[in-house]
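Trainee: Take a look and give me a structure for this.
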Amino acid sequence: MSTSGRASARRRGQASATGSRAFASEGRVTIRDVARLAQVSPSTVSRAMAGNPRISEATRARVLEAMERLGYRPNAIARSLVTRTSRTLGIVLYRPADEAFAHPFFAEALRGVASVAQANGYSLLVTTAETYEMEAQQCLAMLEERRADGAVLLASRSSDPLVASLLQRQHPFVVLGRVPDRRSVYWVNNDNFQAAAMVVLHLLQLGHRELAVVGGRPELVVTQDRLEGVTSTLQEAGLGLAPERIALGDFTWEHGYRETSRLLAQGRPPTAIVAMDDVLAAGVIRAARERGLEIPRDLSVVGFNDDPMAQLLTPPLTTVRIPARELGEAAARQLIDRLDGRIPPVRHVVLPVELVVRGTTGPPPARGVS
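Mentor: Purely as a prediction, here's the structure:
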């Protein structure tokens, strides 16, 4: 290089260093600052960040160096407008935030989604809503504004208008739960019908013939599948389940407590209660104890999920182990495969469950519960 060339390069370097200090002292750095320091146009900076193949490696390196000098961090929303991707998964909860995050099942499912997302370079954006209508509005806005590339729906409802809208608008999504009558939808689930059948068979083998069910919202597919598993298995044994012994409402401790108090006040109360969730089962046990009943001598109780608290109850809870974290992981893998241009191996993933027999189930009382 000639003497004049070296001097020119030195001046450019000095100018870049001076410019870098000036930008840093002015506060917030913009894409125009990066462009000025790298001696390119702002559109070139955007293309370099987006990985556009038309940008040479030398130019890309110069842009990255300028970004590093200035401490520039690209705005995620602005970047998504250029790349048409946010590298974010939307998580849609069907209940208010204070309920959702307090429930062990959803906490574990979210852990599973988050671990797979992080391993694949994706972030999470969680939406919660008070009503189904608000849930649908928030989910669609999140996807159409490109704040998320696809969505994981953490519940399945029969005739869900949100699923129909997502299909119509061709947004990528995966549902945690079985989706009836929608073979094209990607979903992950466990066989809730079979899980409930396992519970009933266990109680029948112990000698129970008078069962009751305390469950969640009736429009949720998980509630419908578990209730059908109970009633069908009883019918096969020549037994029935009276309507007054079916108490559906919500997966909350309060619902389990309230409905068990009602069930145990009946003239001929059940000898066993199938609670469709461990949180419900805790409410069932509390209500039974307040009536002076001993578990399982006077009343057997079975839950679902095998939450961490199940082993801490007194006595430890008999329950169905549902792989919540693994369900979340499977849902995230399906969605990321779709977003990254891979075709998931199957549309419907069904994970196995396990009946865990502990201390809350035993033979029925000789004369029923008084």
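Trainee: all contacts plus neighbour counts: C-alpha atoms, from now on.
Mentor: Fine.
Trainee: could you check the distance from Arg289 over to Pro365?
Mentor: Using CA to CA, to the nearest Å, Arg289 is found at 16 Å from Pro365.
Trainee: Ignore what I typed, I meant Thr59.
Mentor: From Thr59 to Pro365 the distance is 81 Å (CA to CA).
Trainee: How about Leu125?
Mentor: 50 Å.
Trainee: Tell me which of the two has more neighbours.
Mentor: Pro365 (17 against 14; other CA atoms under 10 Å).
Trainee: For the more buried one, which non-adjacent residue is spatially closest?
Mentor: Leaving aside its sequence neighbours, Pro365 sits nearest to Asp298 (CA to CA, 6 or more residues apart in numbering; 5.6 Å).
Trainee: wait, isn't that neighbour in contact with Pro364?
Mentor: Yes: between Asp298 and Pro364 there is a contact under CA atoms under 8 Å: 6.9 Å.
Trainee: Another for comparison:
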Amino acid sequence: MEVTAKNIAERLGVSASAVSLAMNGKPGVSVATREKILAEAVRMGYSVPKKILPAASQNIRYVIFLEGGDTVKETSFYSIVLQGIEARAKEYGYNVLISYFYSSGNWEDQISTICKDAAGIIILATEVEDRHINKAYTHGLEKQVIPIVLVDNATSMVDVDCVVSDNLRGAYQAVTYLFEKGHPDVGYLRSKSRIDNFNERQAGVLKARKEREIDSLAPLQSIDVGISSEQAYYDMCAWLDAGGKPLSAFFADNDIIAAACIRALKSRGYRIPQDVSVIGFDDMPVCTMIDPTLTTIRVMKEQLGMTAMEILHQRITNGEYTLADRRVGVYRITISTHLVERESVVAYRT
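Mentor: So this is what the prediction gives:
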């Protein structure tokens, strides 16, 4: 009796498609499952191709895009996203290669390099702007037949899969939380370096103030500070030394800025949170390393990476390339955020 893939699937209690992927050396099953299927196939006398390409030899590339790099390099955000990518990649049997893409470098060479020997690409697009997408297209990206997923940013310029955090709602939730604590108004510790994520967070701040009609009573107290910890500290000190009087509560574009400005406020005699409450964004490790610990909006960083990897795996398995086939719809997936209460916020005291 001839042994079929269906026989093997029934014997192992797996799907026929899993057997097909394993027997044809395609990604889509874990290394352990592949080995179990191949071993059972040999035991049952099934003719296994002599050279099966194991899924572990399938590479996907995690590309960290840098435009200056200050926004990315100041935090460990990119490495936590990587943990999520690697967790799913391991399940599916991929190797994860890491590359940096410098906007100041040769675009043709870099595009060619990152697409070489990779089944798919995940780009940390925190610092990507539409002008970068347009430039990539004119320098060879459009010719690449390879699935690509952007993480931590989205674009409407091209059909490409994107996974992002709900920045607007997260900032809105943070400012609303401060209002609910009784603070009459909320200031904004605003990064001088602007990326799409920060612009969305600013929109969330404005939305929360508008709903309470605070915007009609007073302009937003927005303090522009550098993106690095030291520059944010110096800028905040300079604002205070120039006579700036802080409100009782502030929302910061990210945790690095929040922590630096807390340090500046304390250096000028303000008590945190008794005099000034501060809330950050991202929930990075620094939040629990400062005094007081930082209330923040948690971004599901590992989930961003895992979701991106799941989409990429689906594209690879189905042979779909959104940049090359306009008939293939794209994903725009938004991962929710949530508030993490710690010690840097208290109820307003008159």
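Trainee: ok so, going back, what residues do Asp298 and Pro364 of structure 1 have in common as contacts?
Mentor: Residues touching both Asp298 of structure 1 and Pro364 by CA atoms under 8 Å, 6 or more residues apart in numbering: Thr271.
Trainee: Pull the contacting residues for the aligned partner of Leu124 of structure 1 in structure 2.
Mentor: Under the alignment by TM-score structural alignment, Leu124 of structure 1 pairs with Val96 in structure 2. Neighbour list for Val96 of structure 2: Asn59, Ile60, Arg61, Tyr62, Glu86, Ala89 [criterion: CA under 8 Å, 6+ apart].
Trainee: now Val96 of structure 2: how far from Gln221 of structure 2?
Mentor: For Val96 of structure 2 relative to Gln221 of structure 2 (CA to CA), the value is 44 Å.
Trainee: sec struct for Leu53 of structure 2, please.
Mentor: coil (DSSP: H, G, I helix; E, B strand; the rest coil).
Trainee: how many neighbours does the closest residue to it other than its chain neighbours have?
Mentor: Nearest non-adjacent residue to Leu53 of structure 2, counting by CA to CA, 6+ apart: Gly25, 4.5 Å away. Neighbours of Gly25 of structure 2 under the rule other CA under 10 Å: 20.
Trainee: and what of Gly177 of structure 1?
Mentor: 26.
Trainee: Identify the residue of structure 2 aligned to it.
Mentor: Checking TM-score structural alignment: Gly177 of structure 1 goes with Asp152.
Trainee: Enumerate every residue touching its match.
Mentor: Contacts for Asp152 of structure 2 were tallied using CA under 8 Å, 6+ apart; they are Leu124, Ala125, Thr126, Cys162, Val163, Val164, Ser165, Asn197, Leu304.
Trainee: Equivalent analysis for Arg146 of structure 1, please.
Mentor: With contact taken as CA under 8 Å, 6+ apart, Arg146 of structure 1 is in contact with Ile77, Ser80, Leu81, Arg84, Thr85, Ser86.
Trainee: Kindly report the same for Gly5 of structure 1.
Mentor: Listed by CA under 8 Å, 6+ apart, the contact set of Gly5 of structure 1 is empty.
Trainee: helix or strand for it, which one?
Mentor: helix 3-25 (DSSP states H and E).
Trainee: Would you agree Arg69 of structure 1 is in contact with Ser20?
Mentor: Yes: the pair Arg69 of structure 1 / Ser20 is scored as a contact, 6.3 Å apart, by CA under 8 Å.
Trainee: okay, the two: which has more neighbours?
Mentor: Remark: of Arg69 of structure 1 and Ser20, Ser20 carries more neighbours, 21 against 18, as counted by other CA under 10 Å.
Trainee: What's the local residue count around the closest residue to the more buried one other than its chain neighbours?
Mentor: Once flanking residues are discounted, Ser20 of structure 1 sits nearest to Leu70: 5.8 Å by CA to CA, 6+ apart. When neighbours are counted by other CA under 10 Å, Leu70 of structure 1 registers 23.
Trainee: Need the counterpart of the residue nearest to Pro365 of structure 1 in structure 2.
Mentor: Residue pairing (TM-score structural alignment): Asp298 of structure 1 is matched to Asp275 of structure 2.
Trainee: before we move on, the earlier item: please narrow the contacts of Asp152 of structure 2 to those residing in strands.
Mentor: For the contacts of Asp152 of structure 2, the ones inside strands are Leu124, Cys162, Val163, Val164, Ser165, with DSSP state E as the criterion.
Trainee: Setting aside sequence neighbours, what's the nearest residue to the residue nearest in space to the middle of structure 1?
Mentor: The centroid of structure 1 falls nearest to Leu154 when counting by CA atoms, centre = their mean (4.1 Å). Nearest non-adjacent residue to Leu154 of structure 1, counting by CA to CA, 6+ apart: Leu176, 4.9 Å away.
Trainee: Same question for Glu65 of structure 1.
Mentor: Using CA to CA, 6+ apart, the closest residue to Glu65 of structure 1 is Ala38 (7.9 Å).
Trainee: need the contact list for the one you found.
Mentor: Counting by CA under 8 Å, 6+ apart, Ala38 of structure 1 touches Arg62, Val63, Glu65, Ala66.
Trainee: hmm, 10 Å instead?
Mentor: 16, 32, 44-45, 59-67 (CA atoms under 10 Å, 6 or more residues apart in numbering).
Trainee: Since that was my last question, I'll sign off now.
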